[in-house]
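J.: model the following, please.
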Amino acid sequence: MGGTSDSSPRRGRATQRLLGGGCEPDPRFTLANERTFLAWIRTSLAFLAGGIAVEAFTADVFDEPVRKFIAVTLLVLSMLVAAGATFRWLGVERSMRRQAPLPLPLIAPLLATGGAIAAGVLVVVVLQG
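T.: Below is the predicted model:
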């Protein structure tokens, strides 16, 4: 189906190196993988916006160390989710091409842990105020 015969389109060297060979998957699965990647990127952008908003607009709500901690936590989560989304997309694409089991989603536990830390700090601040 997706070999390198003369009748099938060829991919560049960089793409073949990145994807690691295998058979071209059904385009519907590739597009679903891409939509999932974009959903993770939207989540990353929401964390980025949240981190900026906390730093820019909550000076009268939180003490500076608390505000900085929450903002930095959200910004770091944004970076990790964006990077994790990229590696997740690539891992799923490679697995589909090799017809291998899909990799475990490591982004979700990371996201839950970071969100729990930020929420825990907010709970402490609210209870003290």
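
J.: alpha carbons only for contacts and neighbour counts from here, please
T.: Will do.

J.: surely residue 20 and residue 92 touch.
T.: No. Applying CA atoms under 8 Å as the test, residue 20 and residue 92 come out as separate, 11.8 Å apart.

J.: more neighbours: these two, which one.
T.: Taking other CA atoms under 10 Å, residue 20 and residue 92 do not tie; residue 92 has more neighbours (22 against 15).

J.: what about that one, distance to residue 110?
T.: Per CA to CA, to the nearest Å, residue 92 is found 18 Å from residue 110.

J.: now the second one, please; I'll put the structures next to each other:
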Amino acid sequence: MTDPIKRFPRTLYTVGTEPDPRFSFANERTFLAWIRTSLALLAGGIALEALPLDIDDVLTATIAAALIMTGILSSVHAWWSWYRSEKAMRTGQPLPAATGTAPLAACLTLVGIAIGVAVLSR
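T.: Purely as a prediction, here's the structure:
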């Protein structure tokens, strides 16, 4: 077995007991799904800024910045959510509630509305 002191983050692996590996792997898959979402948001923001679209430059830059910022925040959320869930499993606590889905949905809704308005106002 791996020495828990050499695992990162130490603050996580030095508390509680090892959970069933299936649960840790499921937690890791959720983390990776959030990372994929983050990468897609970053790519969408970069593509929106890079492609020659017939949309106002300020609006394009604003929407691209919103997508990029959401991608960055989603990756931070991914790690924080993974950490909280893993710690809860290790200490026998209830799993924390999902906190990132509503802000993500709200941001994407606003971005979608902004893109729709920009396209229709050409």
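
J.: got a TM-score for the pair?
T.: Once superposed, the chains reach a TM-score of 0.91 (TM-score structural alignment, normalised by the length of the second structure), with 121 aligned residues with a CA RMSD of 1.6 Å.

J.: so what corresponds to residue 97 of the second structure in the first structure?
T.: Under the alignment (TM-score structural alignment), residue 97 of the second structure maps onto residue 104 of the first structure.

J.: give the contact list for that match.
T.: Residue 104 of the first structure makes contact with no residue, according to CA atoms under 8 Å, 6 or more residues apart in numbering.

J.: let's see it at 10 Å
T.: Taking CA atoms under 10 Å, 6 or more residues apart in numbering, we find residue 104 of the first structure in contact with 88, 91, 92.

J.: kindly report the same for residue 68 of the second structure.
T.: Counting by CA under 10 Å, 6+ apart, the residues that residue 68 of the second structure touches are 38, 39, 40, 41, 42, 43, 44, 45, 46, 62, 74.

J.: all helices of the first structure, in order?
T.: In the first structure, the helices defined using DSSP state H lie at 13-19, 27-57, 64-98, 107-128.

J.: most tightly surrounded among those helices?
T.: Stretch with highest mean neighbour count among the helices of the first structure: helix 64-98 (a mean of 19; mean count of other CA atoms under 10 Å).

J.: got the angle between that helix and helix 27-57?
T.: Calculated by axes from the mean of the first three to the mean of the last three CA atoms, to 10 degrees, helix 64-98 of the first structure forms an angle of 170 degrees with helix 27-57.

J.: next one: helix 64-98 of the first structure to chain centre, how far?
T.: Relative to its chain's centre, helix 64-98 of the first structure lies at 4 Å (CA atoms, centre = their mean, to the nearest Å).

J.: please apply the same query to stretch 17-31 of the first structure.
T.: Distance, centroid of stretch 17-31 of the first structure to centroid of chain: 20 Å (CA atoms, centre = their mean).

J.: now do that stretch: everything it contacts.
T.: Here stretch 17-31 of the first structure has contacts from 1-4, 11, 13-16, 33-37, 89-99, using CA under 10 Å, 6+ apart.

J.: got the end-to-end distance for it?
T.: 20 Å.

J.: what's the mean distance for stretch 72-88 of the first structure versus the second structure?
T.: Overlaying the second structure shows stretch 72-88 of the first structure at a mean distance of 0.3 Å from the equivalent residues (mean CA distance after the TM-score superposition for the first structure).
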